[in-house]
Structures are given as structure tokens and as C-alpha cells.
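Enquirer: quick one: sequence and predicted model below, then my questions.
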Amino acid sequence: MKIPQNKIFKLMKTKAGAPPGTLINTFAQTSVHESTRLISVSDDSNQDIIIEDFEKLPSRLWPEATNWLIFTGLGDIDKLEHLGSVFQINPLIIEDILNAEHLPKAEETDEFLFFVIKILTRNTETDSFETNHVCFLLGKRFIITFLQRNTSLFDNFIKRIKTVKESPHHYTHDYILYQLIDIIVDHYYLLFNQTDEKLEEIEEILMSDQSADMTSMIQQQKRELNFIRRNILPVAEAVRILLKIESAFIKKHNRTFFNDIADHLQHLLSATDNYRETITSLYELQMMNYSNRMNNVMKSLTIIATIFIPLTLITGIYGMNFTYMPELSLRWSYPAVLIFIVAGGIAMYLYMRQKKWF
């Protein structure tokens, strides 16, 4: 679950005036350390083990093989610091890993390539979005994935990479980084498909039922779309920077794959612009339905008033208390006036129907 924004600010305020690299754990109340998993793959074998003692971790890395470490749960700052000391990770990087609100970014040092991204998932019970803070640390002998909490998003890829006969030698650390980012970006497409379905549903309701009030749903879709865009835009910028700096950690023949991710992200950003136009059109359609309903009400009231105004005039005339009104003494005057009133009302009604005013 996401930490409330005011809680984040309260936690981060304690850092004011502290030296750079001071660790503030924004996951302390929402995440616990679950496991540290090491997956090593070579051309003819693989290992998948849980690491308990970080001191022995460097010796468990296979030489001349792909080593992928998955650190799940960022609530234990001591374990994260311990892992950082084993791999000599800069405290500033550890600080970014522990910052739940850190925007996606790409950064390269002499020892590592650091990449931050968010996994976005929709909570079906609350119909709201949740974020999973994910960081990738690419070194020369390994790649480390830091997960805010466990996710099944990478399970199929783990099965595929562990199947030796399907794991060619090109499963290098930078290629794994590409695969993991690509899986997350592909997951963004699922969110857009859900958004597309909801917008189509809203449009169908508005077109079929002018009395439907979909304003709250339209506003919700607008908020969700803005939330998705705020998380995708920095990822696109991070990938662009990754390609621009010509990272030494990414092999030349694998750069094409990252270009493909950049294309996908650009397509998603273009889709957000299209969806924003669709939401604007739906809002205008909702306002038009409101206007049409109001016009129908006003038309009905106008027709009723138009029919009764002359009838009211007649009854008003004969309601005046003049002493001398000759027709009042006639026996047939009362039924004659009633017949005239009814006939006049019917005539005006038929005239309006003929003109198709209603």
C-alpha cells in the first residue's frame, strides 16, 4: 500500500540539515524484508537459492555467468545497509532505494548503472492504483533488483531464464535489465486497456441514456490517467538518458532493445494524449446531455404555460366583479365558456403537435 503523502513529508522533514546519504526509510510501516534470492544461470546449469548470510554472497556469485539478486521488501534498513556494504553501493543510491516517492530515473557511476521505475497495479477491491517501488542496480558481475514488495510480474521470466535449454548465452546482465523494464512497460499497456474499456463503457451509457450522471466516473478516469502519465513520463526520460549516455554497462548489440522500450513508452505517452481528448469529449457529451434534459424540461413547461395562458385570460376576465356583464345572465354562458376553454386548449395542443414542437 502507498504511504499517505503527508506521512512521506513528515518522514522526509527529519532529514533536513542531515549529511548527504542519510538514510530515511519511507517503507518502515508498509514493507518488511521478505527474502533475498539469488538466481545464477550459465550455458549448462543454474542455481536458485535464498541468501541468509550476506557476507557469503560474493562467493555464491558464479564467475562467467549471469547472476541476478532479488531483494524483496525494503522495510529493513539494516539489511539494506549490510547488502550495500558487501557490494560497496554508494549511500546516495541506498538513499534513493529507500525513497518511496522517488521519480523514475537512470544514473551511471563508475561501478554501477542505477535505474528506478514503478510497477503500477489496479486494486480491484478499491478500484484504485497502487505503486511498487522498483530499483535495478547493474554491475559488472551481477544485477540486483530491489522490490518494495513481492510481485508475480517476473515469475514467467524467471521460469524462462532457469530453463537451461532456452537460456542462450546472450542472457547477459544488461539483457536481463532490458527484459525486466520491458515487462513493466508491457504491464502499463494492460492498464491502458482497462482505461480504454472504461471509457467505452461510459460513452455507451451516455449515448444510450441521457439521464445518466457519469461525471464522477469521468473525473475518476481523468485522475487515473494523470496518475499513469506522471509515472510513465519520467520512465521515458530515464530510458532516453540511458541511450544518450551510451552506458558502458549496456553492450552495443543490446542497445536496440532499449530503443524498442523507448518506442513503446512514446506510444504510451501518445495514447495518454488521445485518452485525455476522449475524456474531454465525454465530459462535453455529459454537459450536452444535461443541457438537453434542461431544454426538455423548459420546453414542457413552456408548452403547458402556452396552453394555459389564454385560458387563464378568459377565466380572469370572468372572474372580475363588475356589476354589468350581460352574458353572465344567460343560462348557456357557463357551459359555453367551459366548452370554449377545453376546445381552445385542445386546438393549441394539436397545433403544437402538428408543428412537432414536442
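Expert: Yep, that arrived.
Enquirer: from here on, just use CA atoms for contacts and neighbour counts.
Expert: Noted.
Enquirer: chain center to stretch 344-355, what's the gap?
Expert: When C-alpha coordinates are averaged (C-alpha atoms, centre = their mean, to the nearest Å), stretch 344-355 and its chain have centres 55 Å apart.
Enquirer: likewise stretch 257-265?
Expert: 20 Å.
Enquirer: can you tell me what sits against stretch 256-276?
Expert: Identification of contacts with stretch 256-276 by C-alpha atoms under 8 Å, 6 or more residues apart in numbering yields 178, 181-182, 185, 189, 196, 222, 225, 229, 232-233, 235-236, 239-240, 243.
Enquirer: go with 10 Å
Expert: The set of residues that contact stretch 256-276 without belonging to it, under C-alpha atoms under 10 Å, 6 or more residues apart in numbering, is 174-175, 177-179, 181-183, 185-186, 188-189, 192, 195-196, 199, 221-222, 225-226, 228-229, 232-233, 235-240, 242-243, 250, 277-282.
Enquirer: another structure for you, compare them:
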Amino acid sequence: MLKEKMAEIPRFSFFSSKTQQAIAAESWDNLFPDGMLDDVIQEKLKARPEPSCPVFWFDIRDPTDEDIDQVTETMNIHRLTAEDIKLREPREKVEVFRNYYLISFKTLVDSSNAEHERPGIPSSASMYILVFQYGVVTFSPKGCSHIHSVRDRIRKMHDIHLSSDWICYALIDEIIDSFQPVSTEAATEAEAIEDQVFIARIDDVQNLIPRIDALRKKITHTLRSLHGKLDVLKGFVKRCQAADKLLPVFPDGELILYLGDVQDHLVTTISTLGHIDEIIGRSQGNCLAQLSATNLRISLTVNSVMSKVTILATIFVPCHLVTGMFGMNVIVPGQEDSGLTWFFGIVAAFVVFMIVCMGAAAKYKLL
């Protein structure tokens, strides 16, 4: 139901802290029918707003090159930023420009909308956050629910002074929190595998290996994404702490505490996933050890059976040789005798020979 609802949401949306409402449209012209931005935004583009002024939030989902060019021209966005967004630059980073700063984060998206879906590995896409002193412009991927979650969070919270920097913090916090279900699911799967390793039969152990491999790939992919965010967040916090008159676009004061809290959540998630990876690695080692021991035991059993079969075949080969010689079209001993004396004599010789050979093999523990 949620997927269907998100699929129906238009690509362009505009949110104002003054009305606490969002308007949406399928194109820029439909969002602003007069061909220009709202008068309030135009005033903010010309001058730095006061702290009490409302801020706006403009989001474009899956932007095309034409959309990026139009927003770049209207919002005075640097061409390097526009190039990164057009090329879907995958590297996570924070960059500062004269009138805004850019944060690029990879976030999880609905796998059914992913262009290159890999089984067992969460799908991700780049999200770009441009933070001005008067508002925020975001370029979000399809299948991302962070925009709607943060807007709902703004409507429910009335004890905060909403600013463009706070919206940026809320988006970062939402992106980091989106990895928590992946961590919880991985922990549950790791515990289930660990419990099954020592009680599973050989067939079950063989089935556990693909599950372990898929889980380790998921954890590795998630850790790689989170480590990149940790570096970006550390650099962002340092820039905020060192912000001066040369970098007026960076937030300061209480918002740094919020960013520190997000950083703590990120470190905790990375630590948890690292611990899960150690558990699943130990389980994988135990599975491989069990398979190795089982294969060795089967190999020893097969070798023992084959040695016994070889001994028996060696005992019966002379009997086949004698019967083969007697079956030739030549004169053999006892051919002229009409009785069965020769026949039973030969059979008795065979039996005595086999008994003697098997006794000797048993004595030397060959059987």
C-alpha cells in the first residue's frame, strides 16, 4: 500500500514552514504556473533572511538533465554541483560554495525500483542535499521515503526553530536510521545461523553456506556505505565547529549537538554490524570445519570399503582364471571321466582356497 502511494506522488514538491504544507506537481511549470518562483522565495534569493523568516524546501525526485538545468539557473547553483547531480556522482561528500553547501549521501531505496538489483544486497542510490540560508533543495531517488518522513516529523514537532540546517540534519538522521532495519535483520539472521550450525545435519550444513555467503555480502555492502557516511559526517562536524565569517553557510551552536548525536548513532550501527560480521564469520568457519570433517570421514569410509572390495576381487581372480581355462575348447583333466568327481573336487579346491585367503586377510586385518 505504501509503495503504491509513493508511486503516485508527483516528482516535484514544494514545502514551506509558514504553511506546514507541501504542494506537488509533475513539472516545474505546473508547480509555479507563472513561470517564476514564489514571491517569498524571490525575496530570499535577493537578500539574506532573518532567523524568524520561514524557510522553504524544494524536492525533485529522479531529476532529468532539463530539470537540473532549470533549477540551476533559477537557484544560482554552481555548475560543478549540477554536473555531479547529472552524472549521479556516487562518492559521498560535503562541499561548500558561496551561498550554499552540498551534502551527497547514498541511501537505501525500494529494491523493486532499483536499476541494478542484486539478490540479498540492499539497493542504494545517491541523494543530494543543497542547503541555503533560506531553504533546502533536494534531489532524491525514486523509492526513497525520507522526504515524506522528515516533513511529517516537522509537522509533529512544534518546539523547534525550523531552519534549513535543521532540515538537513533531519534528512541525514533519517538516512542513517534507514540502515537500522538492515542491521536488525542481519543480527536476527546471524543468530539463527549460529544456532543451526552445531545441530544441523550434513545436508542442512550445505544449505547454510549460501545463506552465510549472502549475509556476509549484505553486511559488507552496508558497512562500506556506512563508513563513507562516517567520514563525511566527521568532516561536516569539523567544518561546522571551525565555521567563521568566511564560511557563513555552515550551521553552528545547538545544531552541532544534533549532528554529534547522529554521528553516535552511526558509530553504534557500524560497531553492531562489525560484531555481527565476526559472528557470521565464526559460524562460516564452523560450517566449513564440519564439512571438512564429514568429507574426511566419508573418504576414510570409502577407502576402507574399496580396500575390502579389492581384497575380495584379488581372491576371486584365480578362481575366474581356472574356470576360464576349463571353459576353453581344449582337453582338460577329467574330461573322459563320466562322473562328477572332478567337478566337486575343483569346487572344493576353490572353497578351500577362498577360506585360506580370507583367513589370512582377516589375520592381517585387511578385511
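Expert: Now that the structure is in, tell me what you want to look at. Note that this is a predicted model, so its numbers are computed, not measured.
Enquirer: that older thread, show me how to select, in ChimeraX, the buried members of the contacts of stretch 256-276 of structure 1.
Expert: Typed into ChimeraX, the next command selects the buried ones out of the contacts of stretch 256-276 of structure 1 (criterion: 16 or more other C-alpha atoms under 10 Å):
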select :174,175,177,178,179,181,182,183,185,188,189,192,195,196,199,221,222,225,228,229,232,233,235,236,237,238,239,240,242,243,250,278,279,282
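Enquirer: check structure 1 for its longest helix and report it.
Expert: helix 255-317 (DSSP state H).
Enquirer: how far out from the middle of the chain is the next helix or strand after that helix?
Expert: Stepping forward along the backbone from helix 255-317 of structure 1, the first helix or strand reached (DSSP states H and E) is helix 333-354. Taking C-alpha atoms, centre = their mean, one finds helix 333-354 of structure 1 lying 61 Å from the centre of the chain it belongs to.
Enquirer: so which elements touch helix 333-354 of structure 1?
Expert: Applying 3 or more C-alpha pairs under 10 Å, 6 or more residues apart in numbering; DSSP states H and E, we find helix 333-354 of structure 1 packed against helix 255-317.
Enquirer: and the angle from the helix it packs on to helix 333-354?
Expert: Direction vectors for helix 255-317 of structure 1 and helix 333-354, defined by axes from the mean of the first three to the mean of the last three C-alpha atoms, to 10 degrees, enclose an angle of 160 degrees.
Enquirer: average offset between helix 255-317 of structure 1 and structure 2?
Expert: Once superposed with structure 2, the aligned residues differ from helix 255-317 of structure 1 by a mean of 3.0 Å; criterion: mean C-alpha distance after the TM-score superposition for structure 1.
Enquirer: residues of whichever strand or helix holds residue 83 of structure 2 that come out buried?
Expert: Taking DSSP H and E as the criterion, residue 83 of structure 2 maps to helix 79-86. By neighbour count, with 16+ other C-alpha under 10 Å as the criterion, the buried positions of helix 79-86 of structure 2 are 81, 82, 85, 86.
Enquirer: could you dump these into a markdown table with distance to residue 358 of structure 2 added?
Expert: Formatted as a markdown table, the entries for these read as follows, by distance: C-alpha to C-alpha, whole Å:
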| residue | distance to residue 358 of structure 2 |
| --- | --- |
| 81 | 87 |
| 82 | 88 |
| 85 | 83 |
| 86 | 83 |
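Enquirer: closest to residue 24 of structure 2 out of the residues you listed?
Expert: Using C-alpha to C-alpha, residue 85 comes nearest to residue 24 of structure 2 of the buried residues of helix 79-86 of structure 2, at 21.3 Å.
Enquirer: show me the contacts for the corresponding residue of structure 1 for the closest one.
Expert: Mapped onto structure 1 by TM-score structural alignment, residue 85 of structure 2 lines up with residue 97. Shown here is residue 97 of structure 1, whose contacts under the criterion C-alpha under 10 Å, 6+ apart are 23, 25-26, 74, 80, 91, 114-116, 133-137, 146-148.
Enquirer: ranges for the strands of structure 2?
Expert: Along structure 2, the segments classed as strands by DSSP state E run 12-16, 21-25, 56-61, 93-96, 100-108, 124-132, 135-140.
Enquirer: where does the fifth one end up in structure 1?
Expert: I take that to be strand 100-108 of structure 2. Using TM-score structural alignment, strand 100-108 of structure 2 lines up with residues 112-120 of structure 1.
Enquirer: cool, the last one as well?
Expert: Under the alignment (TM-score structural alignment), strand 135-140 of structure 2 falls on residues 142-147 in structure 1.
Enquirer: can you give me how far the matching stretch is from the chain middle?
Expert: Averaged over its C-alpha atoms, stretch 142-147 of structure 1 has a centre that lies 25 Å from its chain's centre (C-alpha atoms, centre = their mean).
Enquirer: that'll do, ta.
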